[in-house]
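Colleague: Here's my sequence, what's the structure:
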Amino acid sequence: MLGYGPIQSLLEDPAVTEIMVVGPAQVWYQRDGAIRQADVQFRDERHVRDVAERVVAPLGRRVDEFSPMVDARLPDGSRVNVVLGTVCLSGTCITIRKFGYRLTVEDLLRLGALTAESATFLEACVRGRLNVLVSGGTDSGKTTLLNCLSSFIPATERIVVIEDSAELRLQHSHVVRLESRPPNVEGVGEITIRDLLRNSLRMRPDRIVVGEVRGREVFDLLQAMNSGHDGSLSTVHANSAPDALKRLVLLMLLAGVDISAEVIREQIAAALDLIVHVAKLPDSSRRVVQVAELAGLDGAGGFDLRELFVYDPVAGCLRRSDVASGGVLLKARGLELS
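Modeller: Alright, predicted model coming up:
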């Protein structure tokens, strides 16, 4: 990528993972998990807009008064979002999340994001075909963890990966990658995550991996999990494992599905087995902070969520919970913690 003015050097720096332009006077970047302001500026608003147009033009996209917001994927896999100054009071904004080196399970162990015991357990869960949901906030490492969990899938299985913006890098030989598509300038031709998910069921998948559920597709994913597609993996934005379940209920209700909240909870409890929650800590490190089993519904109709591993802030690592040995579903699948 050449010819991008003040952000050219940041694009070429392999240690920079994200670049954020806020009008002509502010350029921010992320390196080693920390956000810093760069000592560069654009000449004026027109200069920022010219660079924004230069970024999206080769992708067959346009950004103008009629389409002031654009979300796209660059040829190297990096994600770019542009918001023009006509709708952003701070001036034209460009956000680029670079598609660089993806961390492995070994990297997570070295960085302390996982312990050896929890990593071995999660590997057993994936190989044992449990349906796993990764939850976390923005920039907490959900996609990184999902990519690592996917590496545990046996190489003999056929995997269908569905993403809004292709980020996962599975090293398996039999992978079908599907990516959603926005409508064109005439407003037609949109392909949603839900469209791709429904179609994937006809593609003979051994595993379905959905990069993130954030809308009506959650209904179709849960239906797939409840109809024989075990071992599915996905992520959701949430602040904790319990909040992830509440988020799924909300998404189902917003999807306009004509069923009660009680039935929705029953569907979720029947579909999901494990929730792995990740968080970005105050020191900018990312950690798995909670691993919980969804053991069904309790007597009051709420979710029976049992913590198996929980982050100990004093020790700075995951610890086995006192109830870790009581996992009902895990025992049934021969995955009891010893």
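
Colleague: Could you use CA atoms for every contact and neighbour count after this?
Modeller: Fine.

Colleague: shouldn't Leu221 be in contact with Asp195?
Modeller: No: between Leu221 and Asp195 there is no contact under C-alpha atoms under 8 Å: 11.3 Å.

Colleague: The two: which has the busier surroundings?
Modeller: More neighbours surround Leu221 than the other of Leu221 and Asp195, with 24 against 13 (other C-alpha atoms under 10 Å).

Colleague: In contact with that one, which residues?
Modeller: Leu197 (C-alpha atoms under 8 Å, 6 or more residues apart in numbering).

Colleague: cool, and Phe121?
Modeller: By C-alpha under 8 Å, 6+ apart, the residues touching Phe121 are Leu337.

Colleague: Compute the first-to-last residue distance for stretch 256-264.
Modeller: One end of stretch 256-264 sits 12 Å from the other (C-alpha to C-alpha, to the nearest Å).

Colleague: Can you mark which positions in it are buried?
Modeller: Ile264 (16 or more other C-alpha atoms under 10 Å).

Colleague: Same check on stretch 306-318?
Modeller: Within stretch 306-318, the residues that qualify as buried are 306-311, 317-318, counting by 16+ other C-alpha under 10 Å.

Colleague: Out of the residues you listed, which comes closest to Ala255?
Modeller: For the buried residues of stretch 306-318, the closest approach to Ala255 (C-alpha to C-alpha) belongs to Arg306, at 27.7 Å.

Colleague: give me the element the closest residue in space to Ala113 that isn't next to it in sequence is part of.
Modeller: Of all residues not flanking Ala113 in the chain, Arg287 sits nearest, at 4.2 Å (C-alpha to C-alpha, 6 or more residues apart in numbering). Using DSSP states H and E, Arg287 sits in strand 286-297.

Colleague: just checking, next helix/strand downstream of that strand?
Modeller: For strand 286-297, the following helix or strand on the C-terminal side (DSSP H and E) is strand 303-312.

Colleague: so who does Arg287 touch?
Modeller: Shown in contact with Arg287 (C-alpha under 8 Å, 6+ apart): 112-114, 140, 278-281.

Colleague: In ChimeraX, how would I select the buried members of those residues?
Modeller: For the buried members of the contacts of Arg287, the matching ChimeraX selection, counting by 16+ other C-alpha under 10 Å, is:
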select :112,113,114,140,278,279,280
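
Colleague: let's see this one next to it:
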Amino acid sequence: MMIVGEWIKDIQRDRENIIEELSKELRQKHPWLLTKKLVGRDYEKACEIVRTAVLSNKELLFEEKDEAFRRIMGQVTGYGPLQEFFVGTVRVPDISRPVDASEITEIMVVPAPDGPPKVFYSCHGRRYYAGDNYFPDNKVLLEYCQKICDDSGRPLVVDSPIQDVWLKDGTRVAVVAFGASPLGPAVTMRKSPLLMLPLPMDELVKKNMLPEFAARLCRDLLIKGYAKIGIFGRTDSGKTTFMKALALFYPRYKRIIITETSYEFFLPGFDNCLNLVEVISAGVVIVDMTMLCNVVNRSNPDISIVGELRSKEIVPALQIAASTSCFMTTGHAGTIRDLRTRIVGMHRDAGIELPRDSLDETISTLFDFIIFLGKETRTKEEKRTLMSIEEVVPGGYRTIIRFDFDEFAATGKRRWIYENTVSKEKLSRLAFQGAEILPEYKEIKQKYLY
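Modeller: So this is what the prediction gives:
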């Protein structure tokens, strides 16, 4: 039995060597395979080159060639064993049709204490288990992670066990290994915005994330009126998705400047849009969000977007909001109370102790409106949901539209309540800035929204 086992290992080793040698030859003959972002026609051309080379190779058996093709394409794209989540189609439970890989938004690899690492993915706001047949063990997964990190110039080593890096296509990769993850390396990949076009607002309405009336109100008042908007929610509540959908309503000629810690916010068709991101080299932040926000203040944008408020960048973000009429950002907070606590903490990160009696005034400088999002977990769909739209008014907050929790608890139906109109003073200012003030925004004609 030992002899047979060794013989099988020898065959597998020979096959590995053949595939590796063929991959090396292709990289030497076509160096652009390693430098270009392989999307669209470039990906199709790469497939043709690799497939031709594999099929013409006389050392590989016929039944080995499909696997060789997948392995080599995984190497040249940088996707490795996870390539199926980036190109082609995927079979997703509960969805009858084959799902295009572009609909996969996130891939997670989790170590297992007693077997191969397990792979999960997100599609349409839900997470699914893909299997444990992608990496045979933690050692292979670690080598995969180290290759990605080395390619980004940020080695994954014992002294630096946490890395935030990118694939060639812009996909963001968070890696945790060694002592920081005792069971083995763990990976989270968030797809590049270049691979995923923003969902328009009518698609979010179709998905029942919000009622059509709320979508029209956001467009007619908040966007056409160039309001300052904060979009808040807890993890995976759809904040960036919602902000992109709102931004698509802006005129395409407007000068938009976007600042982020990593490149996630892409607006196709906006020719006067500038994306700015943090720069990190050898684990040291060279250009941070504070510096980027200061650049925005000097660049005269029509619309300023800060990808997310997390920490001390709130100080320059305040300067942006105070000096421009149109500002938009996201952040982690589920309620006004959560937001007030977060704002104090962000200032503390910047070395500023914000007086409590100045807190609401600070929020009113940042925002005209605050939109809260959530994600229900009662149903299988786990739908992302508009929780409320709040107007920031002198001395407090005014709920315009809110999700009806009582109706959902009693019947399972998704319903929203149109609780208050926007204040007369705010409507007048928004009208001055271009908002479309319809009669239903001045008077509540339909209380319940579906």
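
Colleague: Aligned to Glu190 of the first structure, what sits in the second structure?
Modeller: Aligned by TM-score structural alignment, Glu190 of the first structure pairs with Ile286 of the second structure.

Colleague: and the one helix or strand that match maps to, how far from the first structure on average?
Modeller: Element membership for Ile286 of the second structure, per DSSP H and E: strand 284-287. Superposing on the first structure and averaging over aligned pairs (mean C-alpha distance after the TM-score superposition for the first structure), strand 284-287 of the second structure comes out at 3.2 Å.

Colleague: what do you get for stretch 138-150 of the second structure?
Modeller: Once the two models are superposed, stretch 138-150 of the second structure sits on average 1.5 Å from its counterpart in the first structure (mean C-alpha distance after the TM-score superposition for the first structure).

Colleague: residues in the first structure aligned with that stretch?
Modeller: So stretch 138-150 of the second structure sits over residues 45-57 in the first structure, by TM-score structural alignment.

Colleague: What helix or strand is the alignment partner in the second structure of Ala155 of the first structure located in?
Modeller: Aligning on TM-score structural alignment places Ala155 of the first structure opposite Arg252 in the second structure. Arg252 of the second structure belongs to no helix or strand when assigned by DSSP H and E.

Colleague: what do you get for Ala46 of the second structure?
Modeller: For Ala46 of the second structure, the host element (DSSP H and E) is helix 41-56.

Colleague: ditto for Ile19 of the second structure
Modeller: Residue-wise, Ile19 of the second structure maps onto helix 2-29 under DSSP H and E.

Colleague: and if you look at Asp66 of the second structure?
Modeller: Assessed by DSSP H and E, Asp66 of the second structure sits inside helix 65-77.

Colleague: now the angle from that helix to helix 41-56?
Modeller: Relative orientation of helix 65-77 of the second structure versus helix 41-56 (axes from the mean of the first three to the mean of the last three C-alpha atoms, to 10 degrees): 140 degrees.

Colleague: continuing past helix 65-77 of the second structure, what's the next helix or strand?
Modeller: Criterion used, DSSP H and E; the element after helix 65-77 of the second structure is strand 89-90.

Colleague: For that next one, report the contacting residues that lie outside it.
Modeller: By C-alpha under 8 Å, 6+ apart, the residues outside strand 89-90 of the second structure that reach it are 84, 98-101.

Colleague: quick one: which of these has the most company?
Modeller: Highest neighbour count within those: Ala101, with 19 neighbours (other C-alpha under 10 Å).

Colleague: about what we covered before: so what secondary structure elements neighbour the helix holding Asp66 of the second structure?
Modeller: On a contact count with 3 or more C-alpha pairs under 8 Å, 6 or more residues apart in numbering; DSSP states H and E, helix 65-77 of the second structure meets helix 2-29, helix 32-35, helix 41-56.

Colleague: how about the ones you listed in TSV, adding distance to Leu221 of the second structure?
Modeller: Below are those laid out as TSV (distance: least, C-alpha to C-alpha, whole Å):
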stretch	distance to Leu221 of the second structure
helix 2-29	54
helix 32-35	45
helix 41-56	41
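
Colleague: do you know which of those lies nearest Thr329 of the second structure?
Modeller: With C-alpha to C-alpha as the criterion, Thr329 of the second structure lies closest to helix 32-35 of these, at 33.0 Å.

Colleague: equivalent range in the first structure for the closest one?
Modeller: On the first structure, no counterpart of helix 32-35 of the second structure exists by TM-score structural alignment.

Colleague: same for that helix, what does it pack against?
Modeller: Packing contacts for helix 32-35 of the second structure, counted by 3+ C-alpha pairs under 8 Å, 6+ apart, involve helix 65-77.

Colleague: Check the offset of the helix it packs on from the chain's centre.
Modeller: Here helix 65-77 of the second structure is found 27 Å from its chain centre; the criterion is C-alpha atoms, centre = their mean, to the nearest Å.

Colleague: Direction-wise, compare it with helix 2-29 and give the angle.
Modeller: Counting by the same axes, to 10 degrees, helix 65-77 of the second structure lies at 50 degrees to helix 2-29.

Colleague: need the next SSE after the helix or strand Val161 of the first structure falls within, C-terminal direction.
Modeller: Secondary structure from DSSP H and E places Val161 of the first structure in strand 159-163. Per DSSP H and E, the first helix or strand lying C-terminal to strand 159-163 of the first structure is strand 175-179.

Colleague: for that following strand, which positions count as buried?
Modeller: Within strand 175-179 of the first structure, the residues scored as buried using 16+ other C-alpha under 10 Å are 175, 178-179.

Colleague: swap in stretch 323-330 of the second structure?
Modeller: Neighbour counts over stretch 323-330 of the second structure (16+ other C-alpha under 10 Å) mark 324-330 as buried.

Colleague: And for stretch 281-291 of the second structure?
Modeller: Buried residues in stretch 281-291 of the second structure, counted by 16+ other C-alpha under 10 Å: 288-290.
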